[in-house]
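In: model the following, please.
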Amino acid sequence: MAIRGNIVGIDSPDALEKALRAAYYLADEGLATAAYLALALGKPLLLEGAPGVGKTEAAKSIAAVLARRLIRLQCYEGIDASAALYEWNYPRQMLAIRQAGDQSIDIYSEPFLIERPMLAALRAPDSTVLLIDEIDRSDQEFEAFLLEFLSDFQISIPERGTLRAVERPVVVLTSNRTRDLHEALRRRCVYHWIDYPTAEREARIVMARASS
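Out: Got it, this is the predicted structure:
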């Protein structure tokens, strides 16, 4: 099985582990395998574990290995689609309406659209990695909202129709497991639990970081 896209030299979990190590992230066999499968299958990678075990750093290192820009969506209680997906620039729309006078103007065109992380990743899937950080801090309504995106990598904007990614973007989700995630979301992802490192592994991580 080969990773989709042009990712030269990464044709196995072992190759990905070595690439991550070169980016100063020490991934064990389980994480390297899960990340490789997610990349190869074009599925999101869901990383769970206690705070501080390296979930966010794993996403950053994957982006570094792929030479892509990391787009981070930090989840919080009450986050909604406008914060994650897009919103319209209402002040600019109102100004344009006043300036247009009797002339017609499309206030739902591109110049008035404000990109948020999910839309930005959807539009540039070949050059970005989308990190949906601490998904467990959001509510179940937002989790349900993500399902269309994570399964079909498309979003619906009522004023502009459905937008689809030209290829499946690389998406990493993290969770501290402060609550259980819905099974429908888990089914859409390649799952991996990151545990606390052993004392020996932690020493290796510290030495790798110190030498970077």
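In: please count neighbours and contacts with C-alpha atoms only from this point.
Out: Noted.
In: distance from stretch 108-122 to the middle of the chain?
Out: Remark: stretch 108-122 is offset 16 Å from the chain centroid, using CA atoms, centre = their mean, to the nearest Å.
In: got the contact list for it?
Out: Contact partners of stretch 108-122, identified using CA atoms under 8 Å, 6 or more residues apart in numbering, comprise 71-73, 82-90, 92-93, 128-130, 153-155, 159-160, 164-165, 169.
In: out of those residues, which are inside helices?
Out: The helices, defined by DSSP state H, take in 82, 83, 84, 90, 92, 93 from the contacts of stretch 108-122.
In: which one of those is nearest residue 19?
Out: Taking CA to CA as the measure, residue 19 sits nearest to residue 84 out of the ones in helices among the contacts of stretch 108-122, at 30.2 Å.
In: what is the neighbour count of that closest one?
Out: Neighbourhood size, residue 84 [other CA atoms under 10 Å]: 21.
In: ok, now the one 5 residues further on?
Out: For residue 89, the neighbour count with other CA under 10 Å is 14.
In: how much space between it and residue 4?
Out: From residue 89 across to residue 4, the span is 36 Å (CA to CA, to the nearest Å).
In: which residue ranges of this protein form strands?
Out: 45-48, 69-74, 86-88, 113-115, 128-133, 154-157, 161-164, 170-175, 190-193 (DSSP state E).
In: let's see this one next to it:
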Amino acid sequence: MTQPAGPMPDGVASPDDLRRALADADYLADTGLATVAWLGLRLSRPLFLEGEPGVGKTALAQALAGLLDAPLIRLQCYEGIDASQALYDWDFPRQLLHLRAAETAGSTGDVEALEHELYDERFLLARPLLQAIRTSPAVLLIDEIDRADDEFEAFLLELLSEYAVTIPELGRIVAEVPPVVVITSNRTREVHDALKRRCTYHWLDHPTFEREVAIVRRRCPDAGAELTAQVVGVVQGLRAEDLFKPPGVAETLDWTRALVALGADTLDVELATHTLGSVLKYREDLEQASKLDLGRLVANAVQGV
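Out: Next comes the predicted model:
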């Protein structure tokens, strides 16, 4: 089945246009990511973004929603999620109230008519997937698909093939314009090939030193150039260590904001030690960091400025 073309931001005719538009929205994408994102928009194919936590997967969906002036509808996946929790459900308490009101009014004679009323549109609870199908345009973020199970993957694959859903009581609902779909995975498990084949795939790695500095300068303009470079240098040094959860860009931003709040212009060993909880979020990693030569990491960062 051929899908209608999805939405495209105004003035975006090429991947380079999209890269510049994203930069204007404070999301610094490299050429590879901008190309994949543009193709996903142009061909109306879901984007499948895989990578470590904190590398900007979710932030891309947020930036695209801003460029399209469209709502961001987020489905957070988790173990045990099923179709009713992601698609739709019926508002049972309201249905029960309606039934009691009908009994009070003495209008329960026509059972078939009453049943039809109970499954009216007003009692429908639209979950994220149905919301995205019914909203035009929309950006649908399916976050951390690797946390869901195989059955949910199969259901999702079927839904994304047609951007339509059938509700027995209401009929078939088809998206007028397919939503822009961004699927993320932290790769805690392998996602089936069938779903990946339906998507445009991209692996997001941690950014280079120069690009991470540029990101922090954009997102934390109150931080000085020297402090920014030092923080990024230390974070990139920590990523090279054997940590349980290496810090992502999100943690770099957290740490920079914390240091700015403390009035820091530069980073030293004592300050870095006291604020590591802003960049390392697991006890095991803090214990590992306490065994590292933090002074060396700071010194290397200072030398690199």
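In: neighbours of the equivalent of residue 85 of the first structure over in the second structure, just the number please.
Out: Here residue 85 of the first structure is matched to residue 87 in the second structure, going by TM-score structural alignment. By other CA under 10 Å, 21 other residues sit near residue 87 of the second structure.
In: next one: residue 107 of the first structure
Out: Residue 107 of the first structure is flanked by 18 other residues according to other CA under 10 Å.
In: which ones are touching it?
Out: Counting by CA under 8 Å, 6+ apart, residue 107 of the first structure touches 93, 96, 97.
In: rerun that using 10 Å as the cut-off
Out: By CA atoms under 10 Å, 6 or more residues apart in numbering, the residues touching residue 107 of the first structure are 88, 89, 90, 92, 93, 94, 96, 97, 113, 159.
In: how close does the residue nearest to the third one when sequence neighbours are not counted sit to residue 159 of the first structure?
Out: Closest residue to residue 90 of the first structure in three dimensions, ignoring its sequence neighbours and counting by CA to CA, 6 or more residues apart in numbering: residue 112, at 7.8 Å. Separation of residue 112 of the first structure from residue 159 of the first structure (CA to CA) stands at 12 Å.
In: now residue 138 of the first structure
Out: In this view, residue 138 of the first structure and residue 159 of the first structure are 26 Å apart by CA to CA.
In: of those two, which one has the most company?
Out: More crowded of residue 138 of the first structure and residue 159, by other CA under 10 Å: residue 138, with 18 against 9.
In: how close does the residue of the first structure most remote from its centre sit to residue 90 of the first structure?
Out: Centroid-distance maximum for the first structure: residue 102 at 43.4 Å, with CA atoms, centre = their mean. Per CA to CA, residue 102 of the first structure is found 19 Å from residue 90 of the first structure.
In: for residue 8 of the first structure, same thing?
Out: Taken as CA to CA, the span from residue 8 of the first structure to residue 90 of the first structure is 44 Å.
In: try residue 154 of the first structure
Out: 24 Å.
In: who's more crowded, those two?
Out: A count of neighbours by other CA under 10 Å puts residue 154 above the other of residue 154 of the first structure and residue 90, at 19 against 12.
In: that one -> the second structure?
Out: The equivalent of residue 154 of the first structure in the second structure is residue 164 (alignment by TM-score structural alignment).
In: next up, the contacts around its match.
Out: By CA under 10 Å, 6+ apart, the contact set of residue 164 of the second structure is 129, 130, 133, 134, 158, 172, 173, 174, 175, 176, 178.
In: same question for residue 155 of the second structure.
Out: 82, 83.
In: separation between the aligned partner of it in the first structure and residue 86 of the first structure?
Out: The alignment partner of residue 155 of the second structure in the first structure, by TM-score structural alignment, is residue 145. Plainly put, residue 145 of the first structure is 13 Å away from residue 86 of the first structure if you go by CA to CA.
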